[in-house]
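S.K.: Got a sequence here, can you model it:
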Amino acid sequence: MQQALRIAPSILSADFARLGEEVRAIDTAGADYIHVDVMDGHFVPNLTIGPMVVKALRPWSAKPFDVHLMIAPVDPYVAAFAEAGADILTVHPEAGPHLHRTIQLIKAQGKKAGVSLNPATPVEVVDPILDELDLVLVMSVNPGFGGQSFLSSALRKIEALRARIDATGRTIDLEVDGGITVETARACRDAGADLLVAGTSSFAGGPEAYAGNLRRLRGED
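M.R.: Next up, the predicted model:
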């Protein structure tokens, strides 16, 4: 059964000079999760943050830290991000040779496990491991940079995954990341998403605008 729409603001769009304050502000404004994009300059063409930053941010919010690992190889870093305070660790099938083993590694750390599907990654990849997952993330842009335009082909993928998730009878977040605006948020919700990553749309206008941004993304305003 589909859950109410929730928002995971991506700190990639926050003011990095005052990142702790930004995390607290977006939490206070009503964020459901805090989304942390980890990029290695190898698996994706950008370089962001490591476990030390996650650990430093952890005291600034009690909300779940939704950590998206866009790194390869991913297995050697799972424990470090878990210890730093991640609640959910999401990996890409292409980031290691044995996806099921990676999911087991995350679970062994006592964390929730997610799998992220790039635009060219077929939904069938999750079929053998769906019963092990807590989250499936659909990338509606090619990963690596914020501010990209939404790829409408993601909507068919969301619909296909919604049907798969519902068939399990389990609570599995269906998350979408990339190009999320008020308009694309509505389209993703209608296709079956229940959790949206939004960077630019969440953090636009400064802290006084955050609560309104989140309400509009949810369709409440």
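
S.K.: alpha carbons only for contacts and neighbour counts from here, please
M.R.: Will do.

S.K.: A strand includes P9, no?
M.R.: Yes: checked against DSSP: H, G, I helix; E, B strand; the rest coil, P9 lies within a strand.

S.K.: give the contact list for the closest residue to it other than its chain neighbours.
M.R.: Sequence neighbours aside, A198 is the residue nearest to P9 in space, at 4.9 Å (criterion: Cα to Cα, 6 or more residues apart in numbering). A198 is in contact with 7-10, 177-181, counting by Cα atoms under 8 Å, 6 or more residues apart in numbering.

S.K.: Could you also give me the structure for this second sequence? I'd like to compare it with the first:
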Amino acid sequence: MGHVQITPSILNADFAALGAEIARIPGADMVHVDVMDNHFVPNLTFGPTMVEALARSTSIPLDAHLMIEDADRHAPAYVEAGCASVTFHVEAARAPVRLAREIRAAGGRASMALRPATPIEPYEDLLPELDMLLIMTVEPGFGGQKFLDLCLPKIRRARAMLDRHGVATALQVDGGVSLDTITRCAEAGADVFVAGSAVYSAEDPDAMIASLRAAAEAARP
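M.R.: The predicted structure is shown next:
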């Protein structure tokens, strides 16, 4: 497993002052940017232009999570906009291997996300093509949702597959991650954690990042 990374989501931040909100989390490993198109998920957020402005305003790497249809066509634009890491949903990609290679060729880290009900097993063979695998622990679309414990066995199976293949692919979880749930995810084998509400509802978001990191490190197998 890689080292523990905390990647706060700005979905729960103040959209009118995102530059200032990102400045409140200097301890973040990456900033998780939720891109939604109101088709793949019932919500609408940022596009490439907004992401480009964010990338210019911070030195923290951006991790774009594309909850959009037709990921094959749109994902490479987010690398061009300045994202260090781009995550597409396998349910929205027609050619995930080709897309992962295009993202990498453009200079980004390629990541693939699975909704809670999407099994990991059919994708075992393409894990070496990925820099990161994202297991959603809520249905994507809105922040502040309750963590789904039913996803824990899938995190364990994904970790076992990654270990079996000996790949350095990071295992990220997103959805309802808090001081309470991060320990369960870390025990199951995740090493990258997206936390939205937990970070931005805290009085001191950066101190919460440090607490989450410590909790995950203590719980690792």
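
S.K.: Mind checking the TM-score on these two?
M.R.: Here the superposed chains carry a TM-score of 0.93, computed using TM-score structural alignment, normalised by the length of the first structure; 216 aligned residues with a Cα RMSD of 1.4 Å.

S.K.: related to what we said a few turns ago, the second structure: which residue goes with the residue nearest to P9 of the first structure?
M.R.: Under the alignment defined by TM-score structural alignment, A198 of the first structure is paired with A195 of the second structure.

S.K.: For L44 of the second structure, see how far away that match is.
M.R.: 19 Å (Cα to Cα, to the nearest Å).

S.K.: cool, D70 of the second structure as well?
M.R.: Separation of D70 of the second structure from L44 of the second structure (Cα to Cα) stands at 15 Å.

S.K.: cool, and L114 of the second structure?
M.R.: Taking Cα to Cα, one finds L114 of the second structure at 19 Å from L44 of the second structure.

S.K.: Quick check: D206 of the second structure is in a strand.
M.R.: No: under three-state DSSP, D206 of the second structure falls outside any strand and is assigned helix.

S.K.: Give me the neighbour count for it.
M.R.: By the criterion of other Cα atoms under 10 Å, D206 of the second structure has 19 neighbours.

S.K.: give me every residue that touches it.
M.R.: 24-28, 199.

S.K.: Mind doing that once more with 7 Å?
M.R.: Each residue near D206 of the second structure by Cα atoms under 7 Å, 6 or more residues apart in numbering is listed here: 24-27.

S.K.: got it, and R215 of the first structure?
M.R.: By Cα under 7 Å, 6+ apart, the residues touching R215 of the first structure are D221.

S.K.: Tell me which stretches of the second structure form helices.
M.R.: Using DSSP state H, the helices of the second structure run over 18-23, 48-57, 71-80, 96-105, 152-165, 179-188, 197-200, 205-219.

S.K.: By how much does the fifth one deviate from the first structure on average?
M.R.: Going back to what we said before, that points to helix 152-165 of the second structure. For helix 152-165 of the second structure, the mean deviation from the first structure after alignment is 1.0 Å (mean Cα distance after the TM-score superposition for the first structure).

S.K.: same check, this time on the shortest one
M.R.: After superposition onto the first structure, helix 197-200 of the second structure sits on average 0.8 Å from its aligned residues (mean Cα distance after the TM-score superposition for the first structure).

S.K.: helices and strands around that helix, which ones?
M.R.: Judged by 3 or more Cα pairs under 7 Å, 6 or more residues apart in numbering; DSSP states H and E, the packing partners of helix 197-200 of the second structure are helix 205-219.

S.K.: Show me how far the helix it packs on is from its chain's centre.
M.R.: 17 Å (Cα atoms, centre = their mean, to the nearest Å).

S.K.: What residues of that helix count as buried?
M.R.: 205-206, 208-209, 212-213, 215-217 (16 or more other Cα atoms under 10 Å).

S.K.: contacting residues around whichever residue in the second structure pairs up with R156 of the first structure?
M.R.: By TM-score structural alignment, R156 of the first structure lines up with P153 in the second structure. Counting by Cα under 7 Å, 6+ apart, P153 of the second structure makes contact with nothing.

S.K.: how does it look with 8 Å?
M.R.: Neighbour list for P153 of the second structure: A188 [criterion: Cα under 8 Å, 6+ apart].

S.K.: which residues does the spatially closest residue to I165 of the first structure that is not a sequence neighbour contact?
M.R.: Of all residues not flanking I165 of the first structure in the chain, I172 sits nearest, at 6.6 Å (Cα to Cα, 6+ apart). I172 of the first structure makes contact with 133-136, 165, according to Cα under 8 Å, 6+ apart.

S.K.: gap between I172 of the first structure and R216 of the first structure?
M.R.: Taken as Cα to Cα, the span from I172 of the first structure to R216 of the first structure is 24 Å.

S.K.: cool, and I129 of the first structure?
M.R.: Going from I129 of the first structure to R216 of the first structure by Cα to Cα gives 34 Å.

S.K.: Over to H98 of the first structure?
M.R.: 40 Å.

S.K.: Likewise for S140 of the first structure?
M.R.: In this view, S140 of the first structure and R216 of the first structure are 20 Å apart by Cα to Cα.

S.K.: show me the residues around the counterpart of A108 of the first structure in the second structure that make contact.
M.R.: Applying TM-score structural alignment, one finds that A108 of the first structure aligns to A105 in the second structure. Taking Cα under 8 Å, 6+ apart, we find A105 of the second structure in contact with no residue.

S.K.: thinking again about what came up before, by neighbour count, which of the contacts of I172 of the first structure wins?
M.R.: Highest count within these by other Cα under 10 Å belongs to V136, 27 neighbours.

S.K.: That residue matches what in the second structure?
M.R.: By TM-score structural alignment, V136 of the first structure lines up with L133.

S.K.: G147 of the first structure -> the second structure?
M.R.: Matched to the second structure by TM-score structural alignment, G147 of the first structure sits across from G144.
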